[in-house]
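A.B. asks: Need coordinates for the below:
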Amino acid sequence: MAVLEIRELTKKFGTYQALNGVNLDVNGGEIFGFIGPNGAGKSTTIRVLLGILRATSGQAQIFGKEVWRDAVDIHKRIAYVPGDVHLWPNLTGGEVIDLWVKLKGGGSRQKRDLLVQQYDLDPTKKCRTYSKGNRQKVALIAAFASDSDLFILDEPTSGLDPLMEQVFQDCVMDVKKQGKSVLLSSHILSEVERLCDTIGIIRQGKIIESGAMRQLRHLTRTHVKAELRQPVPGLAQLDGIHALAAEGSILSFEAESEAMDAAIRQLSQCGIVKLECSPPTLEDLFMRHYEGAGGGVR
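C.D. replies: You can find the predicted model right below:
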């Protein structure tokens, strides 16, 4: 069942169209990766979902409620973390966390304390002394300590070091196990690839590709590197072979899924000494979609 539904969503700023017919669904217990570079429309979409911006046209619902009209009711069941967190400078990190969790209701003190420990945060320091990474930690701890059904995370790991990114990923997987849903907006492709069940790629305000990770991998090319005993004749003439390069006995190329069988057959006839095949990644898919494309508003 869809927790979040967007249908033909548009948003204009004057004559500029920031969102142009966006459609996406986030189901219960699903982690949805919303990807695109800065300027593609990710944050504009999220601001509409939060009731901060009013859509020009189209529909957006969370828990079956309209995001603009029913924003107050919806906010009781969602947790939001932006990519640049601003805190009250004279409060401590712990006081801010406690305030946010209290406003949400249903939070656990034990869970809060565990998250503070996991994120290695000193909650007794004033917020004005915190680095960007520590400000992000405060928001993430408050979000994951709350009893929310949907987590809307907009570039949430901005400023975190790799160790803390791993803690964040563990938290996301934990809420998924509880049947909660996550909308993760990010341009860190490895993070999305590791966490998300489904992705949507947005470009210039339009969703240009969406689906489960396993469904989208066929759109990317596998990287092949082979050390051979003799040259391979005719490989360049095969359909679906790209970026072919040879350096001595080392051959490298990119192969579309349909070309892999024929390519490996030809390699096997030339004495394979060493063969490396790197599976297609989300970054390959992302770069192919954005090749030569511009952006819009973020």
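
A.B. asks: all contacts plus neighbour counts: C-alpha atoms, from now on.
C.D. replies: Noted.

A.B. asks: how far is stretch 78-89 from where the chain is centred?
C.D. replies: 18 Å (Cα atoms, centre = their mean, to the nearest Å).

A.B. asks: ok, residues contacting that stretch?
C.D. replies: Stretch 78-89 is contacted from outside by 96, 126-129, 132, 135-136, 139-140, 143-144, 146, 148-158, using Cα atoms under 8 Å, 6 or more residues apart in numbering.

A.B. asks: Another sequence for comparison is provided below:
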Amino acid sequence: MTVLTTNSLTKHFGKVKALNGVDIEVREGEVFGFIGPNGAGKSTTLRILLGMLKATDGSATIFGKDAWNDAVQLHERIAYVPGDVNLWPNLTGGEVIDLFIKLRGGKRTERRDELIQRFQLDPTKKCRAYSKGNRQKVALVAAFSSDADLYILDEPTSGLDPLMERVFQECVNEVKQQGKSVLLSSHILSEVEKLCDRVAIIRDGRIIESGSLADMRHLTRTQLLVETRQPMTELSSQPGVHHVEEKGSAFVFQVDSEKLDQVLSYISTFGIVKIESAPPTLEDLFMRHYEGVGGEG
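C.D. replies: The predicted structure follows:
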């Protein structure tokens, strides 16, 4: 079942076209990754989905309801964590978490206390004393304490250390196992790769690639380290070979996955002494799409 859909979503800020026909679909019980550089249109898309911005054109529906017109009803079923959390400075972290739980119609629960412990958060401190990472923890505890059906997470691990990132990943997997849906916008590609069932890449306000990770890895390259008995000649000119570097007696290079058979056959003629390979990653895919762009949005 489809939980969230955008069709030809467009947003203009004056003459600037921030979104240009964005189509995404999030299904029930899946984690959907939404990646792209700063300025690509990720946060604008999420703000439209949350009813914070009105689309110039196109549509955005969540649970079959319009994201703009039915925003109040929809927020009863949505938990949102932004990448830069602002909290009431005079309240403690625990008070803020309890306030968010109460606003959703819930009560203080064992789940809330468990999450505070797992995220190693001191709930008695005033929010003005919290670091960025601790402010993120407050938002994450509040979100995962709620019984939401859809979690919209915009750079949620910003400011967290690797140990807390792992706790976050565990929480995402737990809500997924409960049949909940997660829309995760992140620039930490290894995080997206670990958690997401499907991914959409946005660039200049357009979706340039989407699908499951298995579907998309055909666009990536495998990195090889190869040492041979005889010197390899004309390696750089082989179809599908990129970024050849010499490291002592070995060569390190990348190969398009669809050309791997041919390249291995070529290498074998020189007598392979050592070969190491690194599997394609989402980062390879991302960098290949943005090669030469310089990260501009």
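
A.B. asks: hmm, back to that, in helices only, show me the contacts of stretch 78-89 of structure 1.
C.D. replies: Secondary structure defined by DSSP state H assigns Val96, Lys132, Arg135, Gln136, Ala139, Leu140, Ala143, Phe144 of the contacts of stretch 78-89 of structure 1 to helices.

A.B. asks: I'd like to know how many residues surround the fourth one.
C.D. replies: The reference is to Gln136 of structure 1. For Gln136 of structure 1, the neighbour count with other Cα atoms under 10 Å is 24.

A.B. asks: ok, and the closest non-adjacent residue to Arg69 of structure 1?
C.D. replies: What sits nearest to Arg69 of structure 1 in space, not counting adjacent residues and going by Cα to Cα, 6 or more residues apart in numbering, is Gly51, at 8.0 Å.

A.B. asks: Repeat that for His242 of structure 1.
C.D. replies: Here the residue nearest His242 of structure 1, using Cα to Cα, 6+ apart, is Glu254, at 5.0 Å.

A.B. asks: same question, Gln230 of structure 1
C.D. replies: Cys270 (5.4 Å).

A.B. asks: Average offset of the top helix by length along structure 1 relative to structure 2?
C.D. replies: Longest helix in structure 1 by number of residues, with DSSP H as the criterion: helix 162-177. Taken over the aligned residues, the distance from helix 162-177 of structure 1 to structure 2 averages 0.4 Å (mean Cα distance after the TM-score superposition for structure 1).

A.B. asks: what's in contact with that helix?
C.D. replies: Looking at what lies outside helix 162-177 of structure 1 - Cα under 8 Å, 6+ apart - the contacts are Gly29, Glu30, Ile31, Gln118, Tyr119, Leu140, Phe144, Thr157, Ser181, Val182, Leu195.

A.B. asks: Apply 10 Å and report the result again.
C.D. replies: 28-31, 115, 118-120, 133, 137, 140-141, 144-145, 147-151, 156-160, 180-182, 184, 191-192, 194-196 (Cα atoms under 10 Å, 6 or more residues apart in numbering).

A.B. asks: which of the residues you listed are buried?
C.D. replies: The neighbour-count criterion (16 or more other Cα atoms under 10 Å) marks 28-31, 115, 119, 133, 137, 140-141, 144-145, 147-151, 156-160, 180-182, 184, 191-192, 195-196 among the contacts of helix 162-177 of structure 1 as buried.

A.B. asks: Please name every helix or strand in contact with whatever helix or strand Gln117 of structure 1 lives in.
C.D. replies: Using DSSP states H and E, Gln117 of structure 1 sits in helix 109-118. With contacts taken as 3 or more Cα pairs under 10 Å, 6 or more residues apart in numbering; DSSP states H and E, helix 109-118 of structure 1 sits against helix 93-104, helix 132-145, helix 162-177.

A.B. asks: where in structure 2 is the aligned partner of the following helix or strand past the longest one, by residue range?
C.D. replies: Following the chain from helix 162-177 of structure 1 toward its C-terminal end, the next helix or strand by DSSP H and E is strand 181-186. Under the alignment (TM-score structural alignment), strand 181-186 of structure 1 falls on residues 181-186 in structure 2.

A.B. asks: Stretch 260-272 of structure 1 too?
C.D. replies: Under TM-score structural alignment, the match for stretch 260-272 of structure 1 is residues 260-272.

A.B. asks: what comes into contact with the matching stretch?
C.D. replies: 221-222, 224, 226-233, 235, 238-241, 254-257, 275.

A.B. asks: Centre of the chain to it, how far?
C.D. replies: On Cα atoms, centre = their mean, the centre of stretch 260-272 of structure 2 falls 36 Å from the chain's centre.

A.B. asks: Which parts of the stretch 151-297 of structure 2 are helices?
C.D. replies: 162-177, 189-195, 213-216, 260-268, 282-290 (DSSP state H, counting those that start in this stretch).
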